[in-house]
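Peer 1: have a look; sequence and predicted model below, questions after that.
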Amino acid sequence: MTVPITHLRPEECRPAQDAGLGALETERGNLPLESVDVTARVTGLVAGVEVTQAFRNPFDVSLEATYVFPLPPRAAVTAFRMEAGDRVIEGLLKERAQARADYDRALTEGRRAAIAEEDRPDVFTIRVGNLSPAERVTVRLTLSQPLPYEDGAAEFRFPLVVAPRYVPGVPLDGPPAGSGVIPDTDAAPDASRISPPVLLPGFPNPVRLSLTATVDSAGLGLREIRSSLHEVVREGDTISLRPGERLDRDFILRLAFDSSASLALTPDDGDPGEGTFTLTVVPPADAAAAGRPRDVVLLLDRSGSMMGWKMVAARRAAARIVDTLTTRDRFAVLAFDSVVERAFPGGLVDGSDRNRYRAVEHLARLEARGGTEMLSPIEEALGLLSAAAGERAGEPAGERDRVLVLVTDGQVGNEDQILERAAGRLGEVRVHTVGIDRAVNAGFLGRLALLGTGRCELVESEDRLDEAMEHIHRRIGAPLVTDITVRPEPLSPGGFDLVPGTVTDIGSLFPGVPLTVSGRYRGRPSGAMAVRGLTADGEPWERRVTGHHADSPAARAVWARAHLRELEDRYAAGDHSLEDRIVATSLRFGVLCRFTAFVAVDSRVTADGRPEHHVIQPVEPPSGWEMPMGAPMALGAVRSMAASAPMTGPMTAPMVAEAPITFAPPPPAGSGRRPSRGSSRGSSRGSSRGSSRGSSVAPVHEAPHSPETDLDADLDTDLNAVRPLLAEELARLRAVETTLPERELRRYLADLGSRLRVIAHLADDHAELSALAEELESAERPGARPSDLLRPGDLLKRAIDVLSALTSAPGHRAFWKRS
């Protein structure tokens, strides 16, 4: 049979103006989301926001529409409503599985319903089901969000698009969890819920966007309003987007306020005996200027052994380090496994708000994977610091502190190679190591800190992380006040007390950054709060803030959201016993979280059973991204590509992040990364001491000895082998004995204590050395009064005496040669 082919003239096959790839064209268009309206009211440092999304069914059959969209990560969603014609249905907050069951049952029975769920702190999904042909349905979300404040300005940031995310791992069998274009994988079991299809470049604007923000300074003294990324129109105190803007980038307003200390006490409705407090502490007005500017390179281990709570803790630690930087500093962030991934191309970047924000966003996306190739990133970091030394115009060489911070579990088998290659250059920079693990490679991380005369902090749990980061902050971020505690003044008949376990993370007080703390209280909304801490000189610092009765409905929701985030982080770190507590907290305070959902179900039947058509709303390509022109990539064929063999090279949009990401597959299960604790050692050694310390071991060389080669000693080494290290520390002590002011001397002695603790550990927990380390670390012990501490001069003399005695002591037989 012969079938003739008739050629069409161009005018016969011209594409319709509003048609998309594979879309059904109708007179009413082809996408269900008609408009997004955002109305915000900024009052002081809190914004109340209502988001309205209008859906329309453009098809001739019943429809279920799905929209994946972003919200601010710190926002508290407190209400949900569905409106259809004359029907208004208030959403109910329920446990997530129950809400889904109610939604599915309603669709099966032919009733209209909507559900709102949180999939990530900043990614949410709304489904609206059983829309009749040509019907319009509106859903409204009510939320409150705190505004970050720094250097005299607050920032209102509202995201408008979910950017494509790279998803590693092996695709899972079975039905997908969502309707997105990337399959679920073992690394991201809900990838299909956070990967909406992306519109082709040049697609006509499919959604009408309206955004207005009204600003009330609430007595803070508003000086200026600036918009970033969008063209706006200002009428009085109201700022609006110009018509025609697309949902392809964040909306940002920066508000110049004069901040002041305050304590707002907001009682609960119906229960005046309990409420929420919001404390704002302003940095001391007479604070000394920050220290010298810094060049900082942050190395973050994201290898497979960091999976679970360690990765959560490592990301938190790295983000807090980035937050301590100022505009005077320069920095780089390198994440490594089998490859090195950079937050910024090129060298060091200025510590501007934008760069720090991008760095923290980059860190938040990191997940554990691959092997631990540590030598290359350490060499790259040292190269960046060396190349950047004194290169800033008009700045003398050596006027900047050079700092390397390594966050890792240290589980590598090539310690000798790393130390051999890097030891000669580590003396040029200050090296701080943060070891995160319950079986951390303390010996290796201690050696790196010894060579870089820095601090070694070992973190065995997330509870220990905050204390460890306070120590690192003193070295990097130059905080004005650390180790802050808050406590109501002694209760009087009109006072209040705090509800245990409800106070949010306090942190430290930095120049130009007011500290905000919130929590729950019991009692009357009157009284005062005492805020105590330690200054950079180790002196006690205290402020008293008088409370005032406040009518701030957002305060309770903002606190609850922050509290839920802390609980969810602990859940993600492995404490799954918290699920019931998270659900109960979410339901009690009416704030959406990962374990709950809002569901609105109409009592009226509008269809014959479940919807006949399903559409997931495509999102805009993010502004500034280079999206592919090939049609199959844009709207859904990504699924088949992502389901292919493991990916080993950078992805192209729409799954690529802002900076190209290279991925090396993790080692096969069972291949192992950690050296066996009972493994064979060098031929000159006997059997190991055993595994009681839970640490990796490395080859140890007998001779020749020098401070560098002796660093190869591991946990089996006694005092004889670490004596050269003690001699090196003694020489450094004598060199700084008369050159450091008291404040710097306290820091140096506390750092020395952390290094001596590692050496004592290497020397079979040498009692005298351990005692000295304890004394030296007390030079900056949180909460200690100066009168409780030895004077720095006395500590210095004691350290010199002990180290002199230990370095000249007669040798003992090595542990492994004892009979």
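Peer 2: All right, it came through fine. Residues are numbered from 1 along each chain as shown.
Peer 1: can we go C-alpha only for contacts and neighbour counts from here?
Peer 2: Fine.
Peer 1: please look at residue 26 and residue 60 and confirm they touch.
Peer 2: No: using Cα atoms under 8 Å, residue 26 is not in contact with residue 60, being 9.3 Å away.
Peer 1: make sure I have this right: residue 311 is in a helix.
Peer 2: Yes: under DSSP: H, G, I helix; E, B strand; the rest coil, residue 311 falls within a helix.
Peer 1: and it, how many neighbours does it have?
Peer 2: Neighbours of residue 311 under the rule other Cα atoms under 10 Å: 27.
Peer 1: that one touches residue 369, doesn't it?
Peer 2: No: using Cα under 8 Å, residue 311 is not in contact with residue 369; the gap is 10.2 Å.
Peer 1: overlap in contacts of those two?
Peer 2: Any residue near both residue 311 and residue 369 by Cα atoms under 8 Å, 6 or more residues apart in numbering counts here, and that gives residue 302.
Peer 1: residue closest to the middle of the chain?
Peer 2: residue 364 (4.4 Å; Cα atoms, centre = their mean).
Peer 1: element containing the nearest residue to it once chain neighbours are set aside?
Peer 2: Closest residue to residue 364 apart from its sequence neighbours, by Cα to Cα, 6 or more residues apart in numbering: residue 315 at 6.5 Å. Taking DSSP states H and E as the definition, one finds residue 315 inside helix 309-323.
Peer 1: other SSEs contacting that helix?
Peer 2: strand 294-301, helix 353-364, strand 401-408, strand 430-436, helix 462-476, helix 553-572 (3 or more Cα pairs under 8 Å, 6 or more residues apart in numbering; DSSP states H and E).
Peer 1: the structure to be compared is supplied as follows:
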Amino acid sequence: MSCCGLLTVQKEPVPLKSIEVELEVKDHVATLVSTLNYENKEDKPIEAVFVFPLPGDAAVCHFSAKIGQTEIVAEVKEKQQAREEYDDALSSGQQAFLLEESEESPDIFSLSVGSLPPGESASIRLEYVTELAVQADDGLRFCLPAVLNPRYQPQGSEGVSVQVTSVPASLVPYSLSFSARVSSPRPVSKVESNCSLDPLQYLNTEQTQATVKLAAGHKFNRDVELLIYYKDAHQPTAVVEAGQASAKPGTLMGDPVVMLSLYPELPQSVMSSLASCGEFVFLMDRSGSMGSSMNTWRSHQTRIGSARDTLLLLLKSLPMGCYFNIYSFGSSYEHIFPKSVEYNQKTMEEALKEVEAMEANLGGTEILKPLQHIYSQPCIPSQPRQLFVFTDGAVSNTKEVINLVKKNSGSHRCFSFGIGEGASSALINGMAKEGGGHAQFITGADRMQPKVMQSLRFALQPAVVDISVTWDLPKEVSVTVLSPPITSLFQGQRSLVYAQLTGQSSEAAEGCVTVKYSLAGHPSQNQLRFSLKPEGDTGSTVHRLGARTLIHSLEMEEREHRGQEDGGVKEKVVELSVQSGVSSSFTAFVAVNNCNGEPIQGPLLRRNVEITCVSFHCSHQGMAQMPFPSPSKIMKRALLVGCSSVHEAFSSVRALCQRQVLKSQILLHPGRTEPNQPPRDPLLQLVSLQKASGSWLLDPALAATLGKTSEEVEKTKPASVNQEVWATILALIWLHGFKMDAKKEWELLATKAVSWLRAQNAPGVSECVEAGNTLLRCNVQKGVLGL
């Protein structure tokens, strides 16, 4: 195993010297230009291979190389043809460059820089466009992946996994500079990041344009995440982009393409009534890497620890009478109940007992098998299935997993959560998209709970069905929709539709799109009128995103019909990819420098440029004194728990060491508890005491959580109410009085508590609220509590 990046014989790093990234955000679409600067300091020509992550839905649309003053622009060609041209160039002593997408996961690319002579420098320019996802707080999320975790190769799977060689972030030999320019029709409110930024600089008085830069000294230990906020952000819009003059009319690139951003307003009367039924299946990753910290640059709660806390909140927030089950997986999988059971106090307590004992000790990341088992279980009549998948993983069979979710999308909605740095965006986004659900990423200092509870609110909303999109255009204009049909709608979430417009229209012509759907038996519709006149200065961004959308759909179709008569789908993908200049799994970018004089002499040395991964830090007090296991012991551990790689074994051993430190601290400090014990955080402690019905019991544990003695709580209880009503009102006052900053986490379980109180029809509620405020020194009004 190498100790750092690209190495010379003398163990010195070479040749990737720096990465420069320029990001341009226009409203909710981003264009990224990345320049990779290479230098060969060896005395022989080399071939450098750099494997790196990109967003799974990015449209890679430009690749070029500059050697001295000579610039070579790559062409998109069928993948095998591109590889042969690259190999032929190297064998004849020419410089060549090859960029290709992994056939198994669209968020991994490999860049080969061939025949770089001794002392020579090369500058590689890569460009892609992508859509920005809408977050729970209405921010738009851009993520520059800086961490590529090794892809887990499932046992018995076919194909070759991408080989990822990783190094600790502190040893990565290249630097990163990052700047962003943001523009929108609406003012830019703020830009936030998980990394240190220089102050936001506005470029005009309207504050509709701004720039921001990554602060100097960024370490390669986390993805670079930007959250962009606009004022009055999410309004339905349409952008019409003119076709390319050089392209043939009637083709995708020659015709105008429209991008619709739809935000359907779902009827509030229906949305306010959350479902009281459903089958909720939670699938939890317990592979070795889940023992890692939630973030990598300071001591923090482990991923599995945060997942346990999240499952506690989820279980407390479920409605009475629904059904649920919890699966966990690693190299094997387990389930708490043989099949989903009705949610009540008994089953909730049984599940929580199992959740508290969960550790990251199941080895690898075999996600396909538990999914197959879940889908083999018959659905429960009148209980819509909602699947929640939690993983920090990256697997080599991403497309196989997504295909399985799509095949079963008619029977469930899938909500997916990527945990920690390097979680596969292709896997997380793909499962949610094909499963008609919603994807979330929890990185950096994010708390998992608010994002997961937002998805639970989506899951509890009645499903929107019978969705259709109809077009009203001038008779001389026809439309070809490039996007797959919309399968899910959620309040406040965007749906994007791309379409090719063929034919001529006047500059004043307008079009209209109508989205029709049914919600809880109520038919509804929303309309968007837009001008057919193309906007200026949009380049080819919309065309490329539309092409990538269509390519994704065709690739899914090809996989579904693999081995059958598929009507030449692969050929269609190659043709569209070449025409649009957008990457696909069947094509690659290739550039050959034919301007060389003499062929490059000497044997060609292959060098793999290694990238950052999560590395072990002695971050717990006392851990530095603990002997860390030798490599042989790590591999023994790998065999013991079924890990498939050193990476999995390393994470598993690290989690074991952390638990040993905590246990040793418990011996030294008897007042401390092990991480499996009920959480000491007051909010989670209060949540853990709530009953499945939504009520709380008046007992010493509740009093202690509220910061009172049992005597104080019992003495101040109004005589006209029973203990359970009093305890429940006290809990609600405490939540509203002290934990409003975490309202998104406890809102659903508080709603359940209010419903329980109303059902009791208990006397003296007003007196209880007044006495509770006095006891807890709060001023929460009865109406605020929902009573």
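Peer 2: Noted; the coordinates are in hand. Just so it is clear, the model here is predicted, and its values are computed rather than measured.
Peer 1: TM value for the aligned chains?
Peer 2: The TM-score (TM-score structural alignment, normalised by the length of structure 2) is 0.57; 520 aligned residues with a Cα RMSD of 4.8 Å.
Peer 1: what span of structure 2 is the helix holding residue 315 of structure 1 aligned with?
Peer 2: Equivalent residues of helix 309-323 of structure 1 are lacking entirely in structure 2, counting by TM-score structural alignment.
Peer 1: mind jotting down where the helices sit in the stretch 301-450 of structure 2?
Peer 2: 303-317, 345-356, 368-376, 398-407, 425-434, 448-460 (DSSP state H, counting those that start in this stretch).
Peer 1: for the residue nearest to residue 364 of structure 1, give me its contacts.
Peer 2: Counting by Cα under 8 Å, 6+ apart, residue 315 of structure 1 makes contact with 363, 364, 366.
Peer 1: same thing with residue 628 of structure 1?
Peer 2: Taking Cα under 8 Å, 6+ apart, we find residue 628 of structure 1 in contact with 634, 652, 653, 654.
Peer 1: among those residues, which are in helices?
Peer 2: Among the contacts of residue 628 of structure 1, DSSP state H puts residue 634 in helices.
Peer 1: among the contacts of residue 628 of structure 1, who's most crowded?
Peer 2: For the contacts of residue 628 of structure 1, the largest number of neighbours (other Cα under 10 Å) sits with residue 654, at 27 neighbours.
Peer 1: next, the angle from the helix holding residue 315 of structure 1 to helix 462-476.
Peer 2: Relative orientation of helix 309-323 of structure 1 and helix 462-476, computed by axes from the mean of the first three to the mean of the last three Cα atoms, to 10 degrees: 30 degrees.
Peer 1: what about helix 309-323 of structure 1, distance to the chain center?
Peer 2: Here the centre of helix 309-323 of structure 1 is set off from its chain's centre by 6 Å, with Cα atoms, centre = their mean, to the nearest Å.
Peer 1: would you list the helices and strands packed on helix 309-323 of structure 1 in TSV and tack on distance to residue 628 of structure 1?
Peer 2: Shown next, in TSV, are these (distance: least, Cα to Cα, whole Å):
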stretch	distance to residue 628 of structure 1
strand 294-301	31
helix 353-364	23
strand 401-408	36
strand 430-436	40
helix 462-476	42
helix 553-572	35
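Peer 1: wait, which of the ones you listed is closest to residue 224 of structure 1?
Peer 2: For those, proximity to residue 224 of structure 1 was assessed by Cα to Cα; helix 353-364 is nearest, at 17.7 Å.
Peer 1: for that closest one, packing partners?
Peer 2: Helix 353-364 of structure 1 packs on helix 309-323, going by 3+ Cα pairs under 8 Å, 6+ apart.
Peer 1: kindly recompute the last result at 6 Å.
Peer 2: The contact analysis (3 or more Cα pairs under 6 Å, 6 or more residues apart in numbering; DSSP states H and E) places helix 353-364 of structure 1 against no helix or strand.
Peer 1: residue 118 of structure 1: what secondary structure?
Peer 2: Secondary structure, three-state DSSP: residue 118 of structure 1 is strand.
Peer 1: with residue 535 of structure 2 instead?
Peer 2: coil.
Peer 1: which residue in structure 1 lines up with it?
Peer 2: Using TM-score structural alignment, residue 535 of structure 2 pairs with residue 550 in structure 1.
Peer 1: count of residues packed around its match?
Peer 2: Applying other Cα under 10 Å, we find 16 residues neighbouring residue 550 of structure 1.
Peer 1: surely it and residue 266 touch.
Peer 2: Yes: with contact defined as Cα atoms under 6 Å, residue 550 of structure 1 reaches residue 266; the gap is 5.0 Å.
Peer 1: still on that earlier bit, any idea how far residue 123 of structure 1 is from the residue nearest to the centre of structure 1?
Peer 2: Using Cα to Cα, to the nearest Å, residue 364 of structure 1 is found at 13 Å from residue 123 of structure 1.
Peer 1: residues near residue 758 of structure 2, how many?
Peer 2: 12.
Peer 1: right, I mislabeled it, should have said residue 577 of structure 1
Peer 2: Neighbours around residue 577 of structure 1, by other Cα under 10 Å: 10.
Peer 1: what about the residue nearest to the centre of structure 1, distance to residue 343 of structure 1?
Peer 2: Taking Cα to Cα, one finds residue 364 of structure 1 at 11 Å from residue 343 of structure 1.
Peer 1: returning to what we had before: so for residue 798 of structure 1, which of the helices and strands packed on helix 309-323 of structure 1 sits nearest?
Peer 2: Between residue 798 of structure 1 and those, the tightest spacing by Cα to Cα is seen for helix 462-476, at 22.8 Å.
Peer 1: and the contacts of that closest one?
Peer 2: residue 459 (Cα atoms under 6 Å, 6 or more residues apart in numbering).
Peer 1: for stretch 451-470 of structure 2, which residues meet the burial criterion?
Peer 2: Within stretch 451-470 of structure 2, the residues that qualify as buried are 451-465, 467, 469, counting by 16 or more other Cα atoms under 10 Å.
Peer 1: what's around the counterpart of residue 136 of structure 1 in structure 2, how many residues?
Peer 2: Counting by TM-score structural alignment, residue 136 of structure 1 corresponds to residue 121 in structure 2. Using other Cα under 10 Å, residue 121 of structure 2 has 18 neighbouring residues.
Peer 1: which residues touch residue 121 of structure 2?
Peer 2: By Cα under 6 Å, 6+ apart, the neighbours of residue 121 of structure 2 are 38, 39.
Peer 1: what about 8 Å?
Peer 2: Contacts of residue 121 of structure 2 (Cα under 8 Å, 6+ apart): 37, 38, 39, 40, 67, 68.
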